[in-house]
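1. Quick one, fold the following:
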Amino acid sequence: MSETLHRTTLEPTPRDEPHGAPPPAAGPHRVVIVGGGFGGLTTARGLGGAEGIAVTLIDRRNHHLFQPLLYQVATAVIAPGEIAEPIRAILRWDRNVSVLMGEVEGVDTEERAVRLRDGTRIPYDTLVLATGATHSYFGHPEWERYAPGLKTLDDARRIRARVLLAFEAAEREDDPAARERLMTFAVIGGGPTGVEMAGAIAGLAHHALSQDFRRIDPKQARILLIEAAPRVLGTFTEDLSAYARRSLERLGVTVLTEHAVEDVSEEGVTVAGKLIPAATIVWGAGVRASPAGEWLGVETTRQGHVPVGPDLAVIGRPGVYALGDLAMAKAEDGKPLPGLAQVADQQGRYLGRALRDRILHGTVPKPFRFRSRGNLAIIGHNSGVVQWDRVKLKGFLAWLVWGVAHVYLLVGFHNRLVVTLRWLWAYLSFQRGARLISERDEAVMALIRGTPPGRIPPP
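-> Below is the predicted model of the structure:
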């Protein structure tokens, strides 16, 4: 996260109160949480059962989603329902927590109310913003049409349909050039998401689909990983980064570092002035925080992150807290915390306890301290890299640690059991269990309506 701030419309600070202190209220103290991701959900669970506190969690979707595994939905390893759980089901035993499905479009900090798109106003005494992040196309929003990113289940379903349809269309394509374009997959961004996505597509082509077609050989698919920086996995040490690159290349992935993307279109990706024809493009190069900073009228980083204090309170907005991908929180060494699931999870656990103590007992919480569980990335079928302080792992052992860590973060025993069994089956059989293409998908319907082979419309 950049620490450079820019100013949005800055409003006067409402009420002259100690920073972060809740105002007096008649009846239960009203805590409104916006966002049902890791940060928002764990905050709500921390406040669950607290007498004297009424919690309302608002999310535009009815489910909590484990985003780090979306790429496995997009490459048909697991089904969508295995990494999502209804928010109401998760919080059903917390009788003081209500769940509203709605889309927030603004915050009235003067009157202390959250505004929903349908005009509803939800009053609060304490507000927690855990609204996450979205894709950043570096000033080219038009690229999203051709290079979708991975943030929602719908994103993953569309990418999965596009990947599978590319092979289906190539099977019926007679023109060699069009067939080559259909069997070229470009992943933009060499961070963990891009590395994992490229490796998963390679596994799909080289193993799960390798015997399923008669006119094409899926093993001949061309998979590109394009990164503008000098190396992939730039947050890892150079030796682990080099290992990741070698592992990807062994899987058949062509890694293009120091190659900035200049254009993305229906035809493919333009790099170094040259068009690379590709029917399937996946974006994993950048993210931007949600517009919550604009709702509050506070200074944000260039990526939209909202600066917070040591207790995750938004600077200049008493009674408002931010966490997860939205917040620009700092570690003990002064460096910004990364946008990882484990950061949001720990922040939510901290904030749930801190708000409970502050509201019920007037206790000033200790500063939040992040305890890193390591930097992890998986590379293909049974390889990965892990960096944890001075400990570094690579290969199968790193893959195993990655799997354990991600299963641990999954919400619900059912999800953990199902995903663990699915991974075990995929590891032993090289098969993918979620390779169905829905007729409701736009790309499928276009193909059925007679779209010329080799021209699958973007999702």
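
2. okay, CA-based contacts and neighbour counts for the rest of this
-> Fine.

3. Mind listing residues that contact the helix ranked longest in the chain?
-> Taking DSSP state H as the criterion, the chain has its longest helix at helix 341-361. Applying Cα atoms under 8 Å, 6 or more residues apart in numbering, the external contacts of helix 341-361 come out as 21-22, 29, 38-47, 50, 52, 68, 311-312, 323-325, 337, 363-365, 368, 370, 372-373.

4. Flag every buried residue along that helix.
-> For helix 341-361, a neighbour-count test (16 or more other Cα atoms under 10 Å) marks 341-356, 359 as buried.

5. again with stretch 281-296
-> Buried residues in stretch 281-296 (16+ other Cα under 10 Å): 281-285, 287-296.

6. Tell me the one among the residues you listed nearest to residue 171.
-> Nearest to residue 171 out of those is residue 281 (Cα to Cα; 19.2 Å).

7. Helix or strand for that closest one, just tell me which one.
-> strand 280-283 (DSSP states H and E).

8. residues in contact with residue 438?
-> Per Cα under 8 Å, 6+ apart, neighbours of residue 438: 161, 444.

9. Tell me how far it lies from residue 158.
-> The gap separating residue 438 from residue 158 is 10 Å, by Cα to Cα, to the nearest Å.

10. Now show me the structure for the sequence below, then we'll compare the two:
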Amino acid sequence: MRSVAPADVAFDRSAPGRETSREPATVSRGNTLPAAASSPPRVVILGAGFGGLEAAKALADAPVDVTLVDRQNHHCFQPLLYQVATAALSPADIAWPVRAILRDQPNLRVVMATATGIDRDRRHVLTDQIALPFDHLVVATGATHSYFGHDEWAAVAPGLKRIEDATRIRGRLLAAFEKAEVTTDAEARRRLMTFVVIGGGPTGVEMAGAIAEVARQTLRRDFRRIDPALSRIVLVEAGPRLLPALPADLSAYAEAELRRMGVEVRTSSAVTSCDRLGIVMGTERLDAETLVWAAGVRASPAADWLGVESDRAGRIGVAPDLSVPGTAGIYAIGDTASLQGSDGRPIPGIAPAAKQMGRHVGRLIAARVAGDEAAASRPFRYRHHGDLATIGRRAAVVRIGRLHLKGFLGWLFWSLAHVYYLIGARNRIVVAFTWMWSYLTFQRGARLINS
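-> Modelled structure (predicted):
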């Protein structure tokens, strides 16, 4: 790691990002990274998610210094977090050290720190560890859970965005059965064996189906005083149907499959209150020990850091090339950005979109550094590869253009696609083998309560 400069290093406003004086600067913890007079342009990427990694890789051959910042040391494959939460996979199966992923890229360094702000005038990123000057900035800080103004619900209804979320939900799920095994109160046992998933999008559908499999199959012979198969799993959706982004026929199939698995599907039912004993839907009270939130997301506070406008979800409205209007050399991608595609619809906040955005911005910066202004201003063109959601061990729904797949064929396609997008041969082999073993034996090997 490079040495750090004293707290009083500052930057000349007339030449953003270049150190020219000893004028005091506001930095985090008194540290900033200096640049030599002849150093190449500095690119800072905030976030090592799908978009941030692709942006970094796209700059591998560019004459720039890249700094990738993330508060965690690993990249997480979020589409499979629900499988960690339901004990099908271990965290290490879907997460990889960022340094290992990018170890062969000599123009890149990784900084583990939490971003706390962006100084647009002096052109540096503030973190809890160090201040990072930049000439080009890529904001890929992602999104977190949105409780629609009720942030107090987070303590009782955790969402699913990070490894820590998944292991916490897994602990609550498995502990509920353990508590039910020893309680002598019938009413308490019913509440302990009731599980509520709030939100009928892909995450909610996948989570509800996986919990049903745990209760009906994995745990059915493991307890002596309770029958896990008698568990009540409820999926609550405020809208009129599940998977609203998918065609009606696939949505109806998903609901029918969930009901066949024993999941209660409650559509057109908005949650109005959550507490440690359950939820309220309008005037109806539903007692439950375990709640999982899958109903909404909001972007990071990047818009506030930059002092620019954002939509209701906190996303920055970006220009067609993904640059942030009113700023120079600053881009927003993934869940941080709001942009309409060529079809007039908002680009979805999914991994393939973030990867495409990251690759595009990386190429734009490389072109700008090379002096190719025409290539440096090309608009982003999103290519939608399809929509997928799995419902259980042998059922999924898939839409690729006009092609609709469901049932076992959809599940097989879903499985192959997710294995393909995993990072590294080791993880692909482990996940594929684990799924095959679980399919044949109905077992889940990651049933650990560690929180």
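
11. Drop the TM-score for these two in here.
-> Remark: TM-score between the superposed chains equals 0.90 [TM-score structural alignment, normalised by the length of structure 2]; 417 aligned residues with a Cα RMSD of 1.4 Å.

12. Structure 2: matching residues for stretch 416-435 of structure 1?
-> Using TM-score structural alignment, the residues of structure 2 aligned to stretch 416-435 of structure 1 are 428-447.

13. residues in contact with the matching stretch?
-> With Cα under 8 Å, 6+ apart as the contact definition, stretch 428-447 of structure 2 has outside contacts at 84, 87-90, 93, 170, 174, 217-218, 393, 419-420, 422.

14. Mind reading off the mean deviation between the helix or strand containing residue 30 of structure 1 and structure 2?
-> Using DSSP H and E, residue 30 of structure 1 sits in strand 29-34. With mean Cα distance after the TM-score superposition for structure 1, strand 29-34 of structure 1 departs from structure 2 by a mean of 0.4 Å once superposed.

15. so what does the helix or strand that contains residue 170 of structure 2 touch, helix or strand wise?
-> Using DSSP H and E, residue 170 of structure 2 sits in helix 163-182. Applying 3 or more Cα pairs under 8 Å, 6 or more residues apart in numbering; DSSP states H and E, one finds that helix 163-182 of structure 2 contacts helix 81-85, helix 186-192, strand 290-293.

16. Looking at these, which is nearest to residue 127 of structure 2?
-> Between residue 127 of structure 2 and those, the shortest separation by Cα to Cα is 27.0 Å, and it involves helix 81-85.

17. what span of structure 1 lines up against that closest one?
-> Aligned by TM-score structural alignment, helix 81-85 of structure 2 corresponds to residues 70-74 of structure 1.

18. That stretch: average distance to aligned residues in structure 2?
-> With mean Cα distance after the TM-score superposition for structure 1, stretch 70-74 of structure 1 averages 0.3 Å from its match.

19. what's next to that stretch, contact-wise?
-> With Cα under 8 Å, 6+ apart as the test, stretch 70-74 of structure 1 has contacts from 78-80, 83, 150-153, 155-161, 193, 196-197, 200, 434.

20. Buried subset of these, written for PyMOL?
-> Typed into PyMOL, the line below selects the buried ones among the contacts of stretch 70-74 of structure 1, using 16+ other Cα under 10 Å:
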select buried, resi 78+79+80+83+150+151+153+155+156+157+158+159+160+161+193+196+197+200+434
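
21. related to what we said a few turns ago, out of the buried residues of stretch 281-296 of structure 1, which sit inside strands?
-> Judged by DSSP state E, the buried residues of stretch 281-296 of structure 1 include 281-283, 287-289 as members of strands.

22. Looking at these, which one is closest to residue 231 of structure 1?
-> Once Cα to Cα is applied, the member of those that ends up nearest residue 231 of structure 1 is residue 283, at 17.3 Å.
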